[in-house]
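Trainee: Predicted model and sequence below, questions to follow.
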Amino acid sequence: MSIHPNETYILSLLKDLLITPSPTGFTREVMKRIEQEALNLGVSITFNEKGGAVLTVPGQDDSYTIGLSGHVDTLGAMVRAVKPEGTLRLTRVGGFMMNSIENEYCVIHTRSEKTYTGTILSTQPSVHVYDDADTFERKESHMEVRIDENVEDDEDVKKLGIAVGDFISFDPRTVITPSGYIKSRHLDDKASVAALFGLLEAMKRENWKPRCQVKVLISNYEEVGHGAAYIPSDINELIAVDMGCIGDDLSCKETDVSICAKDSTGPYDYDMTSRLIELAEAEGIPYAVDVYPNYGSDASAALSAGSNIKAALIGPGVHASHAMERTHKQAVINTTKLLAAYVK
């Protein structure tokens, strides 16, 4: 029997997660939100040494464990240097095109917990001043942060408490349109985390147990490759729930649940992938099966680290990944439905 995800709950939680800054390595606040939500749902939660979370749901048969993973760490940046003229040189956290963050608002997070706003610009930001402003290469050494404070040199910046190693988060600019589209940075992978909590909320509200024990892993270092390099040893199979790609040679749409057959690390488990396809067909869930040539997931990190598991990868279709992303609420809700069908 199909479940009925709570759309209002999923979208409300998703907005909360999206507006909470969490570049990889700076995820304490978003993990507090994860812990709060787990406690609200009455789900047991523990944390590993890296700060990632494990939520445990007892099943009808606890001798077998299905892991479901999503990550809350996002793309971001860090202060690399304070420049003599009072701007900040940055270094990227995660993989993205530098032009994708040009002219974006940001927040600088100091170690004293003060925050300052700013704007990310090229070092030649005006066509009225620089002859080659439009062709100037967008790379790290050509980008800087303009701080929204009265600073004229590096000493003024240091007096604010801003220093090398401070994190920089990007304004997500989250919008949910009347037509159901969700436009925001960091849908990778907060849309999937919202879908996972939609599953947990449905279990509680509809009062049902999964067929076996379920452990939901919320990782916080996925964007740098080792989010789920460690997983609990009792997990038998792991479904990474992460964004689906859209573009050339790919059939996924923003309303689809993506089922990835293979990414850059190799193929996913044939039987698990086949079962997910069968369930999507049986439940009438719009889906696409694709191959991602430039992609790795928490499941591939777990496999590379030597975990003795089977693994699969699904998630809501997301357009313009690692840039200004967009998905549709139906893709997020249907991801919850497919996960429920698999564990129920």
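Mentor: On my side now, so go ahead.
Trainee: only C-alpha atoms for contact and neighbour calcs from this point on.
Mentor: Fine.
Trainee: ranges for the helices of the protein?
Mentor: 7-18, 28-40, 154-159, 187-206, 270-283, 298-304, 329-343 (DSSP state H).
Trainee: try it against this one:
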Amino acid sequence: MNTEKYILETFKKLAAIPSPLGYHEEILPFIQKEIEAMGYSPKLFNRGGLSVVFGEGKHIGVTAHMDEIGLAVRYIKPNGNMSLVSIGGLYAKTINEADCQVVTLDGKKYSGTIRNTKPSVHLTERDEYAAPLDLSNNMELVLDEFVNNKEDVLALGIRPGDYVLIDPKTKILNNGYIKSRFIDDKACVAILLAALKHIKENNISLNKKITAHFSAFEEKGSGGAVGLDYDLEELVALDIGLVG
């Protein structure tokens, strides 16, 4: 296995799969199939996520999380645009003019754009146009559909609480640089998958009991340890973040 190539290709696939906190219907089956193809038998958790346990000896865990920060529909405005609410601490200024999709309860997806409620510099007072972006105040989602009012949006099946899936804009450059949203923590998921693949392909025998743990609940600050065994002695968390 070319490890670097596998990590980059797997990360690109993971980044393309939307997984805001609580929405793991798409990414969990992908990770499960990837692990099963290696020859492991993963254990799935009722709350979402999975793990692989192998080896004997002192029990050590390594974990990475598949969930990402995201958005949901807060309410539908009379003109058919939508107010948004953050899931997991997403900052408004990072998603202005972002492409997105609204996914309904029955799985239908509708394209849209997240934008300032006053997007035109020509039609807006300078102070208002330059005001700090705030999801609850001056940002909204505009659908790429012929809708004119709230009733038109409801007719599509969209409701408050529906997930909003943000385009990750992933690019892997020839020099090895990665430009993408949600590198936290899908890069680490790809790395952990690569480690599992390397161990299996090279028939490596370990003198430790290992749990490779893939959490679906990290971005909200609770639920990240779901599925870990009580006899775990050490846990290494792979994460992309600043410590300070």
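Mentor: Right, received. Where do you want to start? Quick caveat, the model's predicted, so the values are computed rather than measured.
Trainee: May I see the helices of structure 1 arranged in CSV, with mean neighbour count and distance to Tyr130 of structure 1 as well?
Mentor: Output for these, formatted as CSV (neighbours: other C-alpha atoms under 10 Å; distance: least, C-alpha to C-alpha, whole Å):
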stretch, mean neighbour count, distance to Tyr130 of structure 1
helix 7-18, 18, 36
helix 28-40, 16, 41
helix 154-159, 16, 24
helix 187-206, 24, 35
helix 270-283, 16, 53
helix 298-304, 24, 43
helix 329-343, 25, 43
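Trainee: closest to Asp61 of structure 1 out of those?
Mentor: helix 329-343 (11.5 Å; C-alpha to C-alpha).
Trainee: Counting residues, which strand of structure 1 comes out longest?
Mentor: Longest strand in structure 1 by number of residues (criterion: DSSP state E): strand 61-71.
Trainee: any idea of the angle it forms with helix 187-206?
Mentor: If you take axes from the mean of the first three to the mean of the last three C-alpha atoms, to 10 degrees, strand 61-71 of structure 1 sits at 140 degrees to helix 187-206.
Trainee: contact partners of strand 61-71 of structure 1?
Mentor: The contact list for strand 61-71 of structure 1, computed with C-alpha atoms under 8 Å, 6 or more residues apart in numbering, reads 189-190, 192-193, 196, 211-222, 227, 234-242, 298-299, 343.
Trainee: let's go with 6 Å and repeat that
Mentor: 189, 193, 212-220, 235-241 (C-alpha atoms under 6 Å, 6 or more residues apart in numbering).
Trainee: What is the neighbour count of Tyr110 of structure 2?
Mentor: Residues lying near Tyr110 of structure 2 (other C-alpha atoms under 10 Å) number 17.
Trainee: For the equivalent of it over in structure 1, which residues are in contact?
Mentor: Aligning on TM-score structural alignment places Tyr110 of structure 2 opposite Tyr116 in structure 1. Contacts for Tyr116 of structure 1 (C-alpha under 6 Å, 6+ apart) come out as Val107, Ile108.
Trainee: Tell me how far Tyr116 of structure 1 lies from His128 of structure 1.
Mentor: 28 Å (C-alpha to C-alpha, to the nearest Å).
Trainee: Ala208 of structure 2: what's it in contact with?
Mentor: Just to correct that, residue 208 of structure 2 is Lys rather than Ala. Gly55, Glu56, Gly57, Lys58.
Trainee: How much space separates the second one from Val236 of structure 2?
Mentor: If I follow you right, that is Glu56 of structure 2. The value you get for Glu56 of structure 2 to Val236 of structure 2, if C-alpha to C-alpha is used, is 18 Å.
Trainee: Now check structure 1 for the residue matching Tyr75 of structure 2.
Mentor: Checking TM-score structural alignment: Tyr75 of structure 2 goes with Ala81.
Trainee: so how many other residues sit close to its match?
Mentor: Using other C-alpha under 10 Å, the number of residues around Ala81 of structure 1 comes to 18.
Trainee: pretty sure it contacts Thr91?
Mentor: No. Between Ala81 of structure 1 and Thr91 there is no contact under C-alpha atoms under 6 Å: 8.9 Å.
Trainee: Now for Asp67 of structure 2, how many residues are close by?
Mentor: Residues lying near Asp67 of structure 2 (other C-alpha under 10 Å) number 30.
Trainee: mind checking which of the helices of structure 1 is nearest Ser169 of structure 1?
Mentor: helix 7-18 (11.4 Å).
Trainee: List of residues touching the closest one?
Mentor: Ala194, Gly198.
Trainee: Stretch 96-108 of structure 2 too?
Mentor: So stretch 96-108 of structure 2 is in contact with 109-115, 158, 162-167, going by C-alpha under 6 Å, 6+ apart.
Trainee: how about TSV for these, with distance to Arg181 of structure 2 added?
Mentor: Formatted as TSV, the contacts of stretch 96-108 of structure 2 follow (distance: C-alpha to C-alpha, whole Å):
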residue	distance to Arg181 of structure 2
Lys109	20
Tyr110	20
Ser111	18
Gly112	18
Thr113	16
Ile114	15
Arg115	17
Ile158	25
Asp162	21
Tyr163	17
Val164	15
Leu165	12
Ile166	9
Asp167	8
